[in-house]
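Colleague: A predicted structure for the sequence below; I have some questions about it.
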Amino acid sequence: MELVVLGSSGSYASARGACSGYLVRTAEANLWLDCGNGTLATLHEYCDPGEIDAVVITHEHPDHCADIYGMHVAWRYGLERSGLPVFAPSGAEQRLGALVSDWGGVFDWRVIEDSAPVEIKDARLDFRRTDHPLPTFAVEVSADSTRLIYTADTGPAWSVGAFDHGADLVLAEASYLHSYRRTNMHLSAHEAGEMAKNSSAGALMLTHLWPTLDADASLEEGYKAFGAPATLATPRLVTNV
């Protein structure tokens, strides 16, 4: 399994960056986890949009879903194709569709349900509702005995331990340093590291950092809590899980 970071900025894009988006490639499947603003442009560098097998929208904040509109145009008018599976919270098709005249059958909208796994080719996707104001779902991708867990957005009342322990990689939001907490909508780097440690994760990658945050300080905070080296998600980072 391979993870390609398409964008990792939290809430709004940093200079030369993009918001949340990740390409997960298994032996058979190309999965686009979150399509935040700016991520479609980077996707082109690693995968033809027509080769995407499924899109997952973890929730409807724009930094996680805005490029679904570009994908709609690419498939509908560029590729002239339809039926791309899009997994999203209940009602997303209608709410996001308010900005287009119609979806034109481009997407096969499928409702994410808590603890209801689905299969896309050789990949198995499972979901857990997180602690965030909008209905938001963390996603686990497993294939060929390898597991990756992406926390999406969450506050500290939820834990990656909602999935089975021992994931090979936890891709965890770390919006700010622990000392800067202003809200319980997100995790600090410390909380992300602690959560990954408590779930016996094999590796930790921090993402969704606020654009003006000291990334090195976040990495150090996450490392100390995790108890092992951690990685920062940066655009175009490619990792073998």
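Modeller: Nice, thanks for sending it over.

Colleague: going forward, measure contacts between C-alpha atoms and count neighbours the same way
Modeller: Fine.

Colleague: what about the strands in this structure?
Modeller: Remark: strands of the chain, listed N- to C-terminal, are 2-7, 21-25, 30-35, 54-56, 84-88, 107-111, 118-120, 123-129, 137-143, 146-150, 169-173, 204-207, 231-232, 238-240; assignment by DSSP state E.

Colleague: could you say what helices and strands the last one packs with?
Modeller: When you say that, I think you mean strand 238-240. Packing contacts for strand 238-240, counted by 3 or more CA pairs under 8 Å, 6 or more residues apart in numbering; DSSP states H and E, involve strand 2-7.

Colleague: could you give the angle of the strand it packs on to strand 146-150?
Modeller: Orientation check (axes from the mean of the first three to the mean of the last three CA atoms, to 10 degrees): strand 2-7 against strand 146-150 gives 20 degrees.

Colleague: in the helix ranked longest in the chain, what counts as buried?
Modeller: Longest helix in the chain by number of residues (criterion: DSSP state H): helix 215-226. When burial is assessed from 16 or more other CA atoms under 10 Å, helix 215-226 yields the following buried residues: 215, 218, 219, 220, 221, 222, 223, 224, 225, 226.

Colleague: dropping in the other structure now:
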Amino acid sequence: MKVVVLGCSGSGPGPDSPASGYLVEAGGTRLTLDLGNGTFGALQRSLDPWALDGVVFSHLHPDHCADLSALAVWRRYHPSPPVDPTRTRLPVFAPVEAPERLGAAYAPSAAERADTDLSDVFSFRVLATGCEATVGGAVLRAAAVDHPCEAYALRVEHGGRSLVYSGDTGPCQGLVDLARSADVLLCEASWPHTDDMPTGVHLSGRQAGEHAAAAGVGRLLLTHVPVWTDPEPILAEAKAVFDGPVELVRSGGEYEV
């Protein structure tokens, strides 16, 4: 397996990176974990969007899902599609409100809302803790995490390898349990550790490292650092509490799982 970072800027796109989005290549299977602002353009540098086998959303904040609208336009209006997109609808795994909320983002005016669930080109599948789905040759699992909205960590397995993506979360046992013995944990680390951090929102660098250590993962990749945050202290915090390999991902980077 391999993960290609389409974007890794926390909470919104930055000057050097789109927001959150990751292309996972698992054998012959291609799927995205999140598609935040700007990631659809980055996706096209790595893959023909028609080659996608599925889209998975950790949660429905715009910095993680806004570019589904661009993918919908691509599938609805491309002048020479290789398949009929209404007959070969792309699977989208997401929280339960996704059809309505993403449809409203695509067509927000009252006149357009008669056809805003996007079900003509997408087949929505509901994520839930404990769910298991097969996407091509990959197995997808999910676990609820601690964020202000419905949110999930995601685990992708293929060929004996495993990648876990935290999505956005505060400290929680659900992430540790899902990431148990994973080869790679792609984990958000949005701010340096302090005594007065908000709860149930994001992880510090230290907390990301602590979750990786508790889960016994092989490697920790840090992501979702906002542009206003210095990433180096976050990296140092994680390295201080996790004794495996740790690095900050970069937009456009490719990482073997």
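Modeller: Great, that's in hand. Please read these numbers as outputs of a predicted model, since none were measured by experiment.

Colleague: overall similarity of the pair, as a TM-score.
Modeller: A TM-score of 0.96 describes the superposed chains when it is computed by TM-score structural alignment, normalised by the length of structure 1; 241 aligned residues with a CA RMSD of 1.4 Å.

Colleague: hmm, back to that, could you dump the strands of structure 1 to a markdown table with mean neighbour count and distance to residue 158 of structure 1?
Modeller: As requested, those are exported to a markdown table (neighbours: other CA atoms under 10 Å; distance: least, CA to CA, whole Å):
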| stretch | mean neighbour count | distance to residue 158 of structure 1 |
| --- | --- | --- |
| strand 2-7 | 25 | 23 |
| strand 21-25 | 25 | 21 |
| strand 30-35 | 26 | 19 |
| strand 54-56 | 22 | 20 |
| strand 84-88 | 22 | 19 |
| strand 107-111 | 17 | 21 |
| strand 118-120 | 14 | 22 |
| strand 123-129 | 21 | 8 |
| strand 137-143 | 24 | 10 |
| strand 146-150 | 21 | 13 |
| strand 169-173 | 27 | 12 |
| strand 204-207 | 27 | 16 |
| strand 231-232 | 18 | 21 |
| strand 238-240 | 13 | 26 |
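
Colleague: pipe these into JSON lines and attach distance to residue 66 of structure 1 per row.
Modeller: Shown next, in JSON lines, are the strands of structure 1 (distance: least, CA to CA, whole Å):
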{"stretch": "strand 2-7", "distance to residue 66 of structure 1": "12"}
{"stretch": "strand 21-25", "distance to residue 66 of structure 1": "10"}
{"stretch": "strand 30-35", "distance to residue 66 of structure 1": "6"}
{"stretch": "strand 54-56", "distance to residue 66 of structure 1": "12"}
{"stretch": "strand 84-88", "distance to residue 66 of structure 1": "13"}
{"stretch": "strand 107-111", "distance to residue 66 of structure 1": "15"}
{"stretch": "strand 118-120", "distance to residue 66 of structure 1": "23"}
{"stretch": "strand 123-129", "distance to residue 66 of structure 1": "21"}
{"stretch": "strand 137-143", "distance to residue 66 of structure 1": "17"}
{"stretch": "strand 146-150", "distance to residue 66 of structure 1": "19"}
{"stretch": "strand 169-173", "distance to residue 66 of structure 1": "18"}
{"stretch": "strand 204-207", "distance to residue 66 of structure 1": "18"}
{"stretch": "strand 231-232", "distance to residue 66 of structure 1": "23"}
{"stretch": "strand 238-240", "distance to residue 66 of structure 1": "23"}
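
Colleague: residue 73 of structure 1 is nearest to which of these?
Modeller: Across the strands of structure 1, the minimum distance to residue 73 of structure 1, taken as CA to CA, is reached by strand 107-111, at 11.0 Å.

Colleague: so how far does the closest one sit from its counterpart in structure 2?
Modeller: With both structures laid over each other, strand 107-111 of structure 1 and its partner residues in structure 2 are 0.7 Å apart on average (mean CA distance after the TM-score superposition for structure 1).

Colleague: contacts for that strand next, please.
Modeller: When contacts are taken as CA atoms under 8 Å, 6 or more residues apart in numbering, the neighbours of strand 107-111 of structure 1 outside the stretch itself are 72, 82, 83, 84, 85, 86, 87, 88, 89, 90, 91, 93.

Colleague: what range in structure 1 does stretch 155-162 of structure 2 sit on?
Modeller: Here stretch 155-162 of structure 2 aligns to structure 1 at residues 140-147, judged by TM-score structural alignment.

Colleague: now the end-to-end length of that stretch.
Modeller: The first and final residues of stretch 140-147 of structure 1 sit 7 Å from each other (CA to CA, to the nearest Å).

Colleague: repeat that for stretch 127-139 of structure 2.
Modeller: With CA to CA as the measure, stretch 127-139 of structure 2 spans 13 Å from end to end.

Colleague: same question, stretch 34-45 of structure 2
Modeller: 17 Å.

Colleague: next, the buried residues of that stretch.
Modeller: Within stretch 34-45 of structure 2, the residues that qualify as buried by neighbour count (16+ other CA under 10 Å) are 34, 35, 36, 37, 38, 39, 40, 42, 43.

Colleague: which of these fall within helices?
Modeller: Counting by DSSP H, the part of those found in helices is 39, 40, 42, 43.

Colleague: does the last one really touch residue 3, like I thought?
Modeller: No: in terms of CA atoms under 8 Å, residue 43 of structure 2 does not count as a neighbour of residue 3; the distance is 11.9 Å.

Colleague: what do the two both touch?
Modeller: Residues touching both residue 43 of structure 2 and residue 3 (CA under 8 Å, 6+ apart): residue 23.

Colleague: in structure 2, what stretch matches the longest helix of structure 1?
Modeller: Against structure 2, helix 215-226 of structure 1 falls on residues 231-242 (TM-score structural alignment).
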